[in-house]
Structure formats: structure tokens, C-alpha cells
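> coordinates only, sequence not included:
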């Protein structure tokens, strides 16, 4: 808070005051066999996460990378690393998008999106990877592009577009063609079908709107920028183009020849010299790529009119949690069906492990309270079981208070959904749940979601799932998201089938037949409700190591 006058203190200055906010005392014991088992399990999941990230960061690899480098080009992540401030981290968005889609090999959906610091200012990078199918657009990559623009607009981040790609995928199909690939995935509709191009205009609409809002738009043309994609640098506030490699045109030489019969020269049609001296489409000429990247830093260093970061009251000096970040792996169970106290997670991500809990004895399946993360005040909502009416009412009250105070909200998901049954419906569970959803939809503060365990059905909505416009949604490797668990879904289908047989006067299914009915349903849902599957489709902002949760939230 703001400093008060020294006249309140007879000595003329305020004494150091001890914190009254209590510390969460962990119950996790490293000597406990269950702790060791959980730690081993989660280390395996984190290892798998790192394995997948190491694969996608190679881009197209092999001969495609070799050809790329022969042209004097950097990989997209290398370009970002050369632009951001030395010694700073980047926060990549949906790095595992496209995993095992389109026949495989479309790492990160062919588009790299990341937040980095340039000249002390956070920026959103969006770059196409020319080592993957020549940098053409795939639906999941385009979904990432739009999501990155959405994040940039919400957070007032300048956008830096690193362009190096061939535009839309003209054959309209994945690399495996029609039918199914060896993994069994149907590839027939995984390309860009003819009518879907209409959605392509959204990126240009976003650019125009952000520029109008004073959010800088900057492009570095490192390679081809063809067809509709040519509007990306043309609609930016400032653009840089690399001599030799960079080209910008609505129709390349093959299309010009096919449409008009003209034999056009690529550089005369859309090269760096032409666009910076004749058409004026691009603003800055760069003799090589490294110079272009340095020029990009120069552009950012000279931006003005920045919307200042919101100043929060009650900021404190950052301090680490009492418990080592490694210990978080020992408190997360091996399965989302095993309950655990979400306070154990809170204790490992908040400053000093201190937590001012709200209504601690009321609605105990919803944990609400205030804390600080790297000095910033936050309100935290975490699940300790199903949502009952009391828990929903408590959460609604807490969210409304945070809205009045301007306190950002952090949601820690581990929820199977709302309690159901005649008694609870008569008690108003639907009405009370609706109040919670309404409050979360309208609270005027930044919201951040971390899916720590399960996030099922309406519980995902109530805990500010992606549909409720949190600033970010990140998943832990063991997280699961679906309308309900496989066993529950199969049970519902079996009951409906049995009731239908009864209405028709037929004999009920024997147990073995019911098991046969359930198995494909369970297998189907369980194979598609993992964090890996969600992130492959870019339904979230990425999977993070639980140990990095505090850092990611602070960033």
C-alpha cells in the first residue's frame, strides 16, 4: 500500500512489522514411500515433456535445416533468441501443437509463438518455420497465430512477425493424403479445405485493430511472404526485409505466369531492393538476416506511447516459497482420481508459502485466499473435491471481492465437476453454479488457469477454462480434460442402452456384453483426454513442468 505519514509513529519512523499472514505447513514427507512413488512418476512425465520439446525445437531437421542454413537463415527460435535481451528467458506458447497430426512432423503446428523481452519491453513473437513444409499454414498453426494475437491484444504486447513461409497449403490435404495414416488418424479433413480460407482474414483484422489501439506491429521478412500473407508486413507499422531471401508478393512467379503469361523475376516482383526503393511496401532494407534481427531491436527501442503496466496496490518484496520447487513432484498423485490437498501446491508457488485463506470452514471443497507471487498480490481458487452449493457460493463471493479490489485471479484446476443428485438439485446446485460462472465471466481482472489434475465438464467452466478468456491456460503433464471420465461416460451410455432395451420389452444386456459396450468408449475418451492431446490441438497455451509454475505465473 501507499506510505503513511511519519506522524503516526512517536519515533518518527515505522518499525519493521512482522507478517500476520500464516504460513502453510506442509504435510508431505520425503521419507514417505507414497511421496517417493509420486516423485518418480512425475519425474517420468516431466522427462517425457522435455523429450517432446527437444524434438519439436529441431523444426524440420535433417536436409530441410541444412538447406535453410545454406541460405544464410536462422531457425525461428534462434531468430527470437537474437532479438530478445541478453540473459532473458522466453515463454513459448503451445510448443507441442500439431504433435502427431497431419501424418506427423508438423512440429509446433509450423508456427512458433513466444513472449520475450526486447529493450526491457515484453513482446509477442509469431514466426513461421520454413523447415516444415516450406512454412505453409496448417489449421492448428493458424489457430496458434490467432491465439498469440489475442494474448498480445489482451496484454498490450507489441507483435513481431518473423515471416518465412509459402502461405496456404494448396493441395488441401495432409501429407498422407486421404484415408488414414499408420497411427489410425483420419487425414481426410486435416488440410486447408477450399472454403476455410475465409478465416484467414482474421489475422489481418487483428493486426489492423491492434495497430489502431496503439499496439505496435512489426515484421521481419526473412523469406517468402506470399499471397494473403503479403498483407502481414504491408499492414505492420514498420517492416524490415532481408536482401536475397525476403520476398513479398500477392502472386509469385508461377502464379503470375499461369494467370498473365508474364515471365516475372522474383526479385523484381517482390525483392528487398524493389520494395524499399520503388513500391515502398517495406520500410527497412537489411543486407542479411542477422542485420535484420538487430534492426528489429532498434525498432522496438524507439517505440513510444506504451500503455503502462497496471500498478497493483499491496505489492511486496518478492521472496521464495519455504519449500523447494522439486518437492512439488512429491505431492502430485499418480492419477487424477486420487485426491490431495491443493494447499500443498499453493505452498510451493506463493511468496513465503503464506496464504490468507477466505471462509476456511465453509464450502471446504473450494479453497480460496490471497497471497503474493513474486511480490504481486493474487487471489487463488483451488479445488479440493467436487463443487457443492456452499463451495460455489463461497467462490462467487471471493471472485466478486477480488474484482472490487482489482486483484488478479489464479485458478488451480483439479475438479471432477459439480455434485449431482436429487437432493443437490432441490438444494439449488445448478443455480449456485450459475452464479459462480456468471461472476467469473464478468470479473474485471486478469485471470490465469493452471490445470494441475483433472478438469472435467462444467467444473472446467466454473474454474475459468479457456472459454472464459483467461489470460493464459497452462497444463501440467499429467492433467486430463474432458466432458467426463471414461468410466462415467461408458456408464451413462450403458444405462441408456439398458433402459432402451427395457422399453422395447427385450432382455437386458448380460454383464459381458455391457463390458464390451463400455470398453471402446472408455478407451476412446481416455486416449483423448490427456494434456498431450489437448495441447496438440492448441486447446490451451501449452504444457509446463509443475516446478516452473511459479515462474510462469510471475512472467
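Structure's in. What do you need? Keep in mind it's a predicted model, so treat the numbers as computed, not measured.
> only C-alpha atoms from now on, for both contacts and neighbour counts.
Noted.
> can you classify residue 172 as helix, strand or coil?
coil (DSSP: H, G, I helix; E, B strand; the rest coil).
> my guess is it contacts residue 194. True?
Yes: the pair residue 172 / residue 194 is scored as a contact, 7.0 Å apart, by CA atoms under 8 Å.
> which of those two has more residues huddled nearby?
residue 172 (17 against 10; other CA atoms under 10 Å).
> which ones are touching that one?
191-194 (CA atoms under 8 Å, 6 or more residues apart in numbering).
> now, the residues you listed that are in strands?
Among those, no member falls in strands (DSSP state E).
> residue 543: which of those is nearest?
residue 191 (24.8 Å; CA to CA).
> from residue 257, how far off is that closest one?
Separation of residue 191 from residue 257 (CA to CA, to the nearest Å): 26 Å.
> compute the distance between the closest residue to residue 117 other than its chain neighbours and residue 264, please.
In space, and not counting its chain neighbours, residue 117 is closest to residue 84: 5.4 Å by CA to CA, 6 or more residues apart in numbering. Residue 84 sits 37 Å away from residue 264, taking CA to CA as the criterion.
> now swap in residue 451 and tell me
53 Å.
> likewise for residue 111?
29 Å.
> the more surrounded of these two?
More crowded of residue 111 and residue 264, by other CA under 10 Å: residue 111, with 32 against 15.
> check contacts around that one.
Applying CA under 8 Å, 6+ apart, we find residue 111 in contact with 126-129, 135, 141-142, 144-145.
> what's the most distant pair in those residues?
Using CA to CA, the two most remote members of the contacts of residue 111 are 135 and 144, lying 14.2 Å apart.
> what subset of the contacts of residue 111 is buried?
Buried members of the contacts of residue 111, counted by 16 or more other CA atoms under 10 Å: 126-129, 135, 141-142, 144-145.
> try this one side by side with the last:
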């Protein structure tokens, strides 16, 4: 009844597009007529006997920036491809959710029971005690560690993510002792280093919740000696502190061997009596080396480290007390956040339709349909719309934040790269975050090959876009919505270009080149026996290019279902907008002069 009255009202007033604010019997409603919003229309409706609606209206022109995208409906001509894509995506989502449900179970019932017997909380329960709002927690790479050569390591034995602790966005790193006793595998270490990298990039305080038995020694060659192995965790802690990024550690379990340095290198450390212990070698090692029998608490317990060694700063009798102290510690970090937008327009097209808009080939891809379901009000100000059309660039808002969008439609041509470089530089100069939507399917093989001169020009322009991307001093958020192949992966802020965050849709594919092209190339280049095993090669490559395989190896920061894209991007934009205050300190030498006669500034 109400919708019909509104429709008649719009026809009567002959408005091409408007926003309606409606009061029905004293209750306020908002109705958005899908088109370019030019007018702000207020209608007061009163219900009368006999199902009649009486209304009075007033209208005023409201200029909103950026035009609404056009021709992005799911019409009859699009529906067959939409349905096929939806079926494919739903299968991919089902597979992803099945693996995710397995990963979040941790080490299983037996390990959980053992944790309970030790009177320790589970990792998820510790997370709940820390967070202001569990629904606002952005977990990173939950599939990491699944299907590894050395077996499944659910969540890599470590929960990492970003959430509000006393109103401050923090990077949380929480060991899950139900997974292999908290043992550090190579994938665990990789996940921990990535969390620290994100914290440094986005200036996020770190909270370490430690309950770990140390490194998995049979794989020590993959976790100890190299630059990005175990020692890098401590290096990163020092760098974070020097940059004024606070770190706090809660020791609520074993903190053994190299892991003992994590709490002592944090700015503050909290230890829990009877369950928290810090030592380089436990009681068995002491007995083997010296013959002395000593308890774990006497060797490295809460009383010792809080009263004698001074390794910890706070003593707690319970985990609940420890996390309360931790939250108070975060409140003392002196963090200031930029104001966040208080209101914004929802997209004028349904975000749920994104599940059928994932591209299966280049002919299916309409980036404007995706944008219309992600950005505020579906309003987009395109830049260089008629030039370099392999790349779409333009300005819009996502949950109130102004962003620059770079989206590729297949292979990036030389003109497209030149346009991309120009736009990236523009955004960097204006301090506007960049959002990259990757889809790098190749064009048809019937396309005429480029001449040597054209190839040279393309490579040169690719280099310009890579340089602009590398040097851009603004946050970069990447979402792989389709294929991500070869050089296009790099040009569109793939992992090697260090975006602040990188997410993939469940049906995404990532590889050096498209699957069939790679199989053909390997068959032609390899021995004749390789041709007879083409199916096995194709199956192996297909598995290794899948989103699940990539995410389990931390080539991204997680898989997101298409309809959550806007929400995840909005949350990331809130996170990157947070800044930290620090104070400049001059480091003095023993003689009272600054080192080398000049000031060395450390952010503390």
C-alpha cells in the first residue's frame, strides 16, 4: 500500500530521481528511488479510514557529488550468465565455508578437553575478553595452514585480526594451544610476521596473547636460520617500538625458548599465576643439563618474573584479571583517531547480487555492475573514461570514505597502464586511499599480436604504473574478484606490491598465467612424456591456483564472500584512518652529547 502510494507520488511529481523521507502515522521511514538523486523530498502521510493515505510534500534540490552509475541492472540479457556465475560462486562459497568450519574447531575435542583440564581459556574466549565488539573483529587468514605438506595446522595455530580494544583498533595475535600444543610451524611464523607487517603499515598497536611450546624442531630449517624466519619477530618488535607503535603481551601459558623474548621486548607484559611461564628451557632441560629438579613456576612463573627478574610488569591471578589489565594498558597508549564518517548512502543496487557477478571470462565482466553494489549511493566519478579502457579509474565513497578505484578489465594495455599511473599519482598527491579490483582474464587468442614497437611501448608504460604504485604513499586495498595473472597481478597491487590488505573472492584464480595457457606452455616446453600427463598437470595447477590454496599459504589476507566486500572495505578504511601520537626523544651518548653530534629521533 505504502510503496504504491509512493510510486504514484513520484509519477505525479515527475521526478527522475529522489530521496524520500516519509513520516507515516508519526513513524519515520526512508525510501530511495533508484536513479540519480537530485531532489530531497519530504512526505508526511496520514492513514485514514477506508485505507486512504493523505500526504503533504515539500521538495528541495540537493546536489550530491558524483553521478549514479547507469545500465547496471540484472536484466534479461544478463540473466543467463548471471545464473551460471551464481551457481559457480555458490559452489566455491560452500567449499570455503566447509574448510572454514573445520579450521575454527582448532585442535579438536581432545585438545580442547586438555586445555580445560589445565584451567586455561580457549583462544576464542580470550579474544572475547579483549574485544569491545566481537562483531567488529576482522579476522585475517583463517584458512592459513590448511592442507600443508606437513598436514593441517588449523588457523596456523594462531588467531590474528584487528578489533577495537577500549576504543582503539589493535592487531591481536593469539596462540591457539589446542593446535599442536601451540607449536610454531613455518606457516605459523609466516602468519605472525604478516600480522606485524600489517601493524607497522597501518600503525596499529599489537596485543600478543602467548601460549606456545616453541618451534617445531623437525622443521627447524624452515623456521630458524633465514631472514624472514623466527628472529624476524623480535626484529619487528624493536622496529614497531621505535616507530611509536605500542605493544603489550599477555603470558597465559608456556613461553619457551625464542618465544620468551616476545613479552620482554613488548612495551608491557602481563603474566598469569600458575599458568603463565617464561623460560628458555623448561624443567626437563634443566634436569638433563644439571641434574636439578625444579618446578615450572619456580623456574619461570609469575611470582619469579614479577618480583625478582622484572621480565613482566603486571601480575594477575586469573585470565579475566589479566585481560582487564591489558585493556587498561591499551587505554594508556595515548592513541588519537581521525573522525569517522557518521552517515552515508547505501548502494542503490542490492549487494546480495554480487554473488552472481563474479567473472568467469572477459566477456562476462562488467566492473560497473560490481561497483554499483559496493560504493555509496552507487555514485562514481570516472576518470579518463574514454582512454585506456582496459583499466577503469574514478572516485567514489565507501561507507563515507573518499577512495580512488582502479579496476582492470583483462590484460592491461599500454594506454591503460599510462592511465593507471596518472590516476594513482593523483590519489597519492591528494592523500586518497586506493581500492584495486583485480580481474586479469586474457583476451581471445584471435586478437592480433602486438608489433615490437607496440610491445616496447606497453612494457615501458607498465613500468610507469609499477613505479607510481610502489611510490604511492596512501593506503592500498586489493580485492581479487576474478583472475589475477602474470604482470597484471603486480600492476594491480598484488602481494609483492605490499598493499595494506589483500582479499580474494572464493572463485578467484591466481597464477603466472591462465590455466590452459600454462598447461599448453608446459606441454610444448617439456619432454614428450609431459603431454601424456597433461590431465595430472592440469589438475595440480588448477588446485594450486585456487583461492583456497592461495589463502592457506598466506598469499592473501583472507577469502571474503562477494556480498561482504563493501563491509570489509569499509572496516579496512576505518582501520587505516587511525593514527597514533608519539613524542620525539633525542638519544644522548654517555658524554652528554647527541650521537655523532646530531639528534637521532626515535618515536616512542
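Received, thanks. These numbers were taken from a predicted model, which means no experiment stands behind them.
> just give me the neighbour total for the residue nearest to residue 117 of structure 1.
The number of residues packed near residue 84 of structure 1 is 25, by other CA under 10 Å.
> was I right to think it contacts residue 116?
Yes: using CA under 8 Å, residue 84 of structure 1 is in contact with residue 116, at 6.0 Å.
> returning to what we had before: just the closest of the contacts of residue 111 of structure 1 to residue 38 of structure 1, please.
When the contacts of residue 111 of structure 1 are compared against residue 38 of structure 1 (criterion: CA to CA), the nearest one is residue 144, at 32.8 Å.
> now name the helix or strand holding that closest one.
Secondary structure from DSSP states H and E places residue 144 of structure 1 in helix 139-155.
> show residues contacting that helix.
93-94, 97-98, 108-111, 113, 123-124, 126, 157-159, 190-192, 202-203, 206-207, 210, 215, 471-472, 537-538.
> residue 526 of structure 1 matches what in structure 2?
Aligning on TM-score structural alignment places residue 526 of structure 1 opposite residue 542 in structure 2.
> quick one: residues contacting the residue nearest to that match when sequence neighbours are not counted.
Once flanking residues are discounted, residue 542 of structure 2 sits nearest to residue 515: 6.6 Å by CA to CA, 6+ apart. Contacts for residue 515 of structure 2 (CA under 8 Å, 6+ apart) come out as 538, 541-542.
> switch to 10 Å and redo it
When contacts are counted by CA atoms under 10 Å, 6 or more residues apart in numbering, residue 515 of structure 2 touches 485, 509, 521, 538-539, 541-542, 545.
> residue 383 of structure 2 versus that one, what's the distance?
Residue 515 of structure 2 is 33 Å from residue 383 of structure 2, by CA to CA.
> measure the residue mapped onto residue 76 of structure 1 from structure 2 to residue 209 of structure 2 for me?
When structure 2 is aligned by TM-score structural alignment, residue 76 of structure 1 is paired with residue 123. Using CA to CA, residue 123 of structure 2 is found at 9 Å from residue 209 of structure 2.
> so what sits against both of those two?
With CA under 10 Å, 6+ apart as the test, residue 123 of structure 2 and residue 209 both reach 158-159, 173-176.
> what's the mean deviation for whatever helix or strand residue 124 of structure 2 lives in versus structure 1?
Element membership of residue 124 of structure 2 [criterion: DSSP H and E] is helix 123-130. Compared with structure 1 after fitting, helix 123-130 of structure 2 has a mean deviation of 1.5 Å; criterion: mean CA distance after the TM-score superposition for structure 1.
> elements contacting that helix?
strand 158-165, strand 168-175, strand 206-212, helix 319-331 (3 or more CA pairs under 10 Å, 6 or more residues apart in numbering; DSSP states H and E).
> now the last one on structure 1. Mean distance?
When structure 1 is overlaid, helix 319-331 of structure 2 sits 1.5 Å from its aligned residues on average, using mean CA distance after the TM-score superposition for structure 1.
> okay, that helix sits on what stretch of structure 1?
The aligned range for helix 319-331 of structure 2 in structure 1 is 289-301, by TM-score structural alignment.
> with neighbour numbers in mind, choose between residue 123 and residue 209 of structure 2.
residue 209 (25 against 21).
> what's the match for the more buried one in structure 1?
Checking TM-score structural alignment: residue 209 of structure 2 goes with residue 162.
> correct me, but that match touches residue 220?
Yes: if you go by CA atoms under 10 Å, residue 162 of structure 1 and residue 220 touch, sitting 5.0 Å apart.
> any common contacting residues for the two?
Counting by CA under 10 Å, 6+ apart, the contacts common to residue 162 of structure 1 and residue 220 are 127, 232-233, 240, 293.
> how about the residues you listed, which pair is most distant?
Pairwise distances among those were taken by CA to CA; the largest, 17.2 Å, belongs to 232 and 293.
> okay, and which of the contacts of residue 515 of structure 2 map to helices?
Secondary structure defined by DSSP state H assigns 521, 538-539, 541-542 of those to helices.
> now the helices for the stretch 1-150 of structure 1?
Assigned helices in the stretch 1-150 of structure 1, in chain order: 33-56, 62-70, 76-83, 139-155 (criterion: DSSP state H, counting those that start in this stretch).
> out of the ones you listed, flag the one nearest residue 274 of structure 1.
helix 62-70 (23.5 Å).
> quick check: buried residues in the closest one?
Quick answer for helix 62-70 of structure 1 (16+ other CA under 10 Å): 65, 68.
> residue 536 of structure 1 matches what in structure 2?
Residue 536 of structure 1 maps onto residue 552 in structure 2, by TM-score structural alignment.
> so what's the residue count around its match?
That count, for residue 552 of structure 2 with other CA under 10 Å as the rule, works out to 26.
> hmm, back to that, what about the helix holding residue 124 of structure 2, distance to the chain center?
Distance of helix 123-130 of structure 2 from the chain centroid (CA atoms, centre = their mean, to the nearest Å) equals 20 Å.
> I figured residue 524 of structure 2 hits residue 532, correct?
No: the criterion here is CA under 10 Å, and residue 524 of structure 2 misses it with residue 532 at 11.8 Å.
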